[in-house]
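>>> A predicted structure for the sequence below; I have some questions about it.
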Amino acid sequence: MTAQPTPTVVLVHGAFADASSWTGVIKELKNDGISVIAPPNPLRGLASDAAYIASVAGQTDGPVVLVGHSYGGAVISVAGAAENVAGLVYVAAYVTEEGESLGELQDRYPLSPLGSNLTEWTYPVEGAEPAVEFTVEAEAFPEIFAADVPAAVTEVLAVAQRPLAAVAFTEKAATAAWHTKPSWALVAGADQAINPDVQRFGAERAGAAVVELDGASHAVAVSRPKEVADLIRDAVRATV
């Protein structure tokens, strides 16, 4: 029996971050000869963001393993319906069901400190009223987002945030690819941005293979890239 091609890993960042948050994970995977793409996640709304990531996957030769951090988990749950997606990996992420919004998922459990430490902004929309977007308050960012990351790094991350459109919290997922694709999940045990119970619930509902890292913050891909890469390697090996 002929082995299938080794999947390309597509890393999808979440809110309040960019693709550079995967730097350590990228180094780990490339050292193992695994092909990696880390595209920008537009952060403008679940349907449009998922369509963009599905387009990236669809233009990638061979099978793809989608990896989503935080809000990126909701994005890959929808984008993962693309035909060449072979597996899904959730990293400190929302694992949404079809017809469910981020708000509905996180409201199942006590809210994290994130919601009360957001700054509201607006951005122009052609032909319409300005739309709302959010960032994390800079002073609260280190504790909420990256408590196990060196202070010098969190200072940079806090001022380099990419905002998330407010509509992303209420827009319902059009599908849930984990119903038909194998999945893996990493739970960040000390996450102050997404309640770890929300992560556990979504992962268990999806039937994901789960790894939990005690003491890990929401920025687990920055603070513990080897452990994140290890889980992604498991997914790559399982889908070959």
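That came through fine. Numbers count the residues shown, from 1 in each chain.
>>> going by C-alpha atoms from here, please, whenever you check contacts or count neighbours.
OK.
>>> show me what the helix or strand where Tyr90 lies is packed against.
For Tyr90, the element it lies in under DSSP states H and E is strand 85-91. In terms of contacts (3 or more C-alpha pairs under 8 Å, 6 or more residues apart in numbering; DSSP states H and E), strand 85-91 is packed against strand 64-69, helix 71-79, strand 183-188, helix 225-239.
>>> any idea which residue is closest to the centre of this protein?
Nearest residue to the geometric centre of the chain (C-alpha atoms, centre = their mean): His69, 2.0 Å.
>>> which residues touch the residue nearest to that residue when sequence neighbours are not counted?
In this structure, His69 finds its nearest non-sequential neighbour in Val91, 4.6 Å apart by C-alpha to C-alpha, 6 or more residues apart in numbering. Counting by C-alpha atoms under 8 Å, 6 or more residues apart in numbering, Val91 touches Val67, Gly68, His69, Ser70, Gly73, Ala185, Leu186, Val187, Ala188, Val220, Ala221, Val228.
>>> dropping in the other structure now:
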Amino acid sequence: MTRTNIPSLNDAPSILLVHGALTDASVWNEVTRRLQAGGHTVSAPALAMRSLDKDAAYVAGVLGRIPGPVVLVGHSYAGAVISHPAIAACDNVKALVFIAAFQPDAGEAAGELNEKFPGSLLTPDNLNVVPNPNGGQDLTLRPERFAEVYAADVDRAHAAVMAASQRPVEPGVLGQQLPGEPAWRTLPSWALVSTSDRSLPPAILRFMAERAGSHVVKVDSSHAAPVSQPAAVTDLILQAVNTSASADAISH
């Protein structure tokens, strides 16, 4: 009689959640709570967002400290980070999950992709760009425009807190090209398309996800999907986790 390997929670990959521009790791708070309640091991580091290559190197360093397999999740700009060739070189990454996120190909930049289709409200009149005291510049959304552009389906009081605590991005980062073959070419991927997104047009999210061959789920959400739709985001992450655990169990 042949015994089938059924994955248990002990076999499940760890989950690494990476935030995007204009937010910090707190964007994952409710998703993290749900995953931890299910017994999963979760990490949510903070990015400097001064350089795409440096952000990817930092995430690769975090991955190197996590024992065992990992499902890597990126929101928004972090999709470019987890697509970076430095991530493909990390042997413990088993799957990628893109939450309303960029999925650039070699030679593409996030800012360029966001202009491929109309509909983004990340326009100069909605943005603030100021000098950074340490050099360079800081780009944020105007606080009074944050809810409409980024978090239209988030409780207004919560959106106001998000607007006040934005983590700025160096504007030049959004023009930095992916320097080689993306990680999604060699790793299985899942993608959430936020169909009411006013930051990344749904058309570009669909284009990138379909091009990457990702398993796609469409959710009626603003760009702040981890905050406004934590159940749907958690479910998609768990699809990747369970598929990865099953594949690992079969291979052993």
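That came through, no problem. Owing to the predicted nature of the structure, the values given are computational and were not obtained by experimental measurement.
>>> the residue nearest to the centre of the first structure matches what in the second structure?
Alignment note (TM-score structural alignment): His69 of the first structure maps to His75 of the second structure.
>>> is it true that that match touches Thr23?
No: between His75 of the second structure and Thr23 there is no contact under C-alpha atoms under 8 Å: 9.8 Å.
>>> for Ala209 of the second structure, give me its contacts.
By C-alpha under 8 Å, 6+ apart, the residues touching Ala209 of the second structure are Gln103, Ala191, His215, Val216.
>>> redo that, cut-off 10 Å
Contact partners of Ala209 of the second structure, counting by C-alpha atoms under 10 Å, 6 or more residues apart in numbering, are 98, 100-104, 184, 189-193, 215-217.
>>> need the counterpart of it in the first structure.
When the first structure is aligned by TM-score structural alignment, Ala209 of the second structure is paired with Ala203.
>>> gap between that match and Ser77 of the first structure?
For Ala203 of the first structure, the distance to Ser77 of the first structure (C-alpha to C-alpha, to the nearest Å) stands at 12 Å.
>>> what is in contact with these two at once?
Val89, Tyr90, Tyr94, Val95, Thr96, Trp178, Ser183.
>>> tell me who's in contact with the aligned residue in the second structure for the fourth one.
Spelled out, it's Val95 of the first structure. Matched to the second structure by TM-score structural alignment, Val95 of the first structure sits across from Gln103. Gln103 of the second structure is in contact with 74, 76-84, 109-110, 113, 178, 182-184, 191, 204-205, 207-209, 211-212, counting by C-alpha under 10 Å, 6+ apart.
>>> which of those count as buried?
Buried residues within the contacts of Gln103 of the second structure, counting neighbours by 16 or more other C-alpha atoms under 10 Å: 74, 76-84, 109-110, 113, 178, 182-184, 191, 204-205, 208-209, 212.
>>> so which residues of the stretch 151-252 of the second structure form strands?
Using DSSP state E, counting those that start in this stretch, the strands of the stretch 151-252 of the second structure run over 189-194, 215-219.
>>> residues in the first structure aligned with the longest one?
Going back to what we said before, that points to strand 189-194 of the second structure. Residues 183-188 of the first structure are where strand 189-194 of the second structure aligns, with TM-score structural alignment as the criterion.
>>> give me the common contacts of His75 and Thr23 of the second structure.
The contact lists of His75 of the second structure and Thr23 share Ala224, where a contact means C-alpha under 10 Å, 6+ apart.
>>> chain center to stretch 75-94 of the second structure, what's the gap?
Remark: stretch 75-94 of the second structure is offset 10 Å from the chain centroid, using C-alpha atoms, centre = their mean, to the nearest Å.
>>> oh, that last question was meant for stretch 49-56 of the first structure, not what I typed.
13 Å.
>>> then stretch 72-90 of the second structure?
Its chain's average C-alpha position is 8 Å from that of stretch 72-90 of the second structure, according to C-alpha atoms, centre = their mean.
>>> and stretch 55-64 of the second structure, by the same measure?
Worked out by C-alpha atoms, centre = their mean, stretch 55-64 of the second structure lies 14 Å from the chain centre.
>>> before we move on, what about stretch 179-190 of the second structure?
Per C-alpha atoms, centre = their mean, the centroid offset for stretch 179-190 of the second structure relative to its chain is 14 Å.
>>> and the contacts of Ala209 of the second structure, which two are the farthest apart?
Across the contacts of Ala209 of the second structure, the longest distance by C-alpha to C-alpha is 18.7 Å; it joins Pro104 and Val217.
>>> compare those two (neighbour count), which wins?
A direct count of neighbours by other C-alpha atoms under 10 Å for Pro104 of the second structure and Val217 places Pro104 higher, at 27 against 16.
>>> contacting residues for the nearest residue to the more buried one once chain neighbours are set aside?
Of all residues not flanking Pro104 of the second structure in the chain, Ala80 sits nearest, at 6.0 Å (C-alpha to C-alpha, 6+ apart). Remark: with contacts taken as C-alpha under 10 Å, 6+ apart, Ala80 of the second structure is in contact with 20, 52-53, 55-56, 74, 98, 101-105, 108-110, 174, 176-178, 182-183.
>>> how many neighbours does the nearest residue to Ala3 of the first structure once chain neighbours are set aside have?
Nearest in space to Ala3 of the first structure, with sequence neighbours left out and distances taken as C-alpha to C-alpha, 6+ apart, is Val240 at 6.6 Å. By other C-alpha under 10 Å, the residues close to Val240 of the first structure number 12.
>>> didn't Val240 of the first structure look like it was pressed against Ile34?
No: using C-alpha atoms under 10 Å, Val240 of the first structure is not in contact with Ile34, being 11.8 Å away.
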